[in-house]
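In: model this:
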Amino acid sequence: MKDTMRQTALTLAIETPDDWWEVEALYDLCFAPGRSALSSYRLREGVTPIGPLCLTARDTDGILAGAVRNWPVRVDGEQAVLLGPIAVHPTRQGEGVAALLMQRCLADARNLGWSRLMLVGDALYYRRFGFERLADVTMPPPTNPDRVLGVALEQGAWLGVSGAVTSIRD
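Out: Predicted structure coming up:
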């Protein structure tokens, strides 16, 4: 399942085990090694990511330009996808790499039958992908509640869903 993007000459592909260390190095470069101290990482510990929703973006030379991983979570007993981290190599920022990864994640999650997707991020940036603040959904502290965002992949998927986000452990 590969998708070649002509405008930026990138190939999007599902992350493989051989990509793992390179993706981890990209995350460290973009977010610093202390990234695992963030509260969202508590929801990822001991949880297998959703494999078909973990993507890499590589240029024509095979160099990693960006990556994203997605995780299963529950909110008030309802399943959701927790998107992130999404990272773009500093030399490729501003080229639309994150947007390509995001659009592919949304389409693939919908095609795989997921009804809701959430993340912690900047509302002004993610609004263009349909994300809105989830006022009644809480992430582990000290997450800023204004940065808890969600998008419905099917009509009304977030209606009535509220409460704390919890892990779906393996």
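In: going forward, measure contacts and count neighbours with C-alpha atoms only.
Out: Fine.
In: Okay, helices next: where are they in this structure?
Out: 20-31, 97-111, 123-126 (DSSP state H).
In: which one of those helices is the most hemmed in?
Out: Per residue and on average, the most neighbours among the helices of the chain fall to helix 97-111, with a mean of 18 (mean count of other Cα atoms under 10 Å).
In: now the residue nearest to the spatial centre of the chain: how far from G77?
Out: Centroid-nearest residue in the chain, with Cα atoms, centre = their mean: L83, separated by 2.4 Å. Going from L83 to G77 by Cα to Cα, to the nearest Å gives 18 Å.
In: I have a second one here; can you model it like the first so I can compare?
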Amino acid sequence: MFHLTREDPADRWEVEALYDLCFAPGREALSSYRLREGIPPVRDLCRVARDADGILAGAVRFWPVHVGLRGAEALLLGPIAVHPTRQGEGLGAELMEDGLTRARAAGWPRVMLIGDAPYYSRFGFTRLCGVEMPPPTNPDRVLGLGDWAGVTGTVSPWAH
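Out: Coordinates of the predicted model:
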């Protein structure tokens, strides 16, 4: 049993340590991190999962981005991570579903991520044709959920 709560500023370093553990060195060199620089995540959507002893087991963050010349608003989901000792317990799916439910309730029309289509398709994500992440990103890994009709172009940092 896990307890999901909003990520607080005090959680930051513990969450960063989890991301360091779960992802390859140099993760911050990925193009998705360029979209996050200097932009705060959408705090009400960022969640942490703790076990009964209060130990961090997982975390997910959501970041606002713009897509295309018209600047369509979207959320960039990620990173999402589950501690290696807690994987296989459904926590990643729980974090994903909780975050997506909250995003819809907050009025976000679309969510995107960079990931493996066979895994994320179970949450409704499909390949986004015509939406381009800054290089180097494999276009087959650019996935979206929600209302993407007529939205094309390059993903850019939030400019509000």
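In: wait, the residue nearest to the centre of the first structure sits on A67?
Out: No - counting by Cα atoms under 8 Å, L83 of the first structure stays clear of A67, with 11.3 Å between them.
In: Which parts of the first structure are strands?
Out: Under the criterion DSSP state E, strands of the first structure are mapped to 3-5, 10-14, 55-59, 64-75, 78-88, 116-120, 132-133, 137-138, 148-152, 163-167.
In: Could you export these as a markdown table, including distance to D28 of the first structure?
Out: As requested, the strands of the first structure are exported to a markdown table (distance: least, Cα to Cα, whole Å):
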| stretch | distance to D28 of the first structure |
| --- | --- |
| strand 3-5 | 26 |
| strand 10-14 | 20 |
| strand 55-59 | 15 |
| strand 64-75 | 12 |
| strand 78-88 | 10 |
| strand 116-120 | 18 |
| strand 132-133 | 27 |
| strand 137-138 | 26 |
| strand 148-152 | 22 |
| strand 163-167 | 23 |
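In: Out of those, which gets nearest to W21 of the first structure?
Out: Closest approach to W21 of the first structure among the strands of the first structure (Cα to Cα): strand 64-75, 11.4 Å.
In: Just give me the mean distance for the closest one relative to the second structure.
Out: Comparison of strand 64-75 of the first structure with the second structure after fitting gives an average deviation of 0.4 Å (mean Cα distance after the TM-score superposition for the first structure).
In: what angle separates that strand from strand 116-120?
Out: Interaxial angle of strand 64-75 of the first structure relative to strand 116-120 (axes from the mean of the first three to the mean of the last three Cα atoms, to 10 degrees): 110 degrees.
In: Looking at the second structure, name the residue matched to L83 of the first structure.
Out: Using TM-score structural alignment, the partner of L83 of the first structure in the second structure is L77.
In: thought its match was touching G115?
Out: No - the criterion here is Cα under 8 Å, and L77 of the second structure misses it with G115 at 10.0 Å.
In: count of neighbours near the equivalent of L45 of the second structure over in the first structure?
Out: In the first structure, L45 of the second structure lines up with L53, judged by TM-score structural alignment. Counted with other Cα atoms under 10 Å, residues neighbouring L53 of the first structure total 24.
In: again, but for P136 of the second structure
Out: P136 of the second structure: 9 surrounding residues under other Cα under 10 Å.
In: just to revisit the earlier point, could you report the distance from the residue lying closest to the residue nearest to the centre of the first structure once chain neighbours are set aside to E95 of the first structure?
Out: Closest residue to L83 of the first structure apart from its sequence neighbours, by Cα to Cα, 6 or more residues apart in numbering: N70 at 4.5 Å. N70 of the first structure sits 22 Å away from E95 of the first structure, going by Cα to Cα.
In: ok, those two, which is more surrounded?
Out: Taking neighbours as other Cα under 10 Å, N70 of the first structure and E95 compare with N70 leading, 25 against 13.
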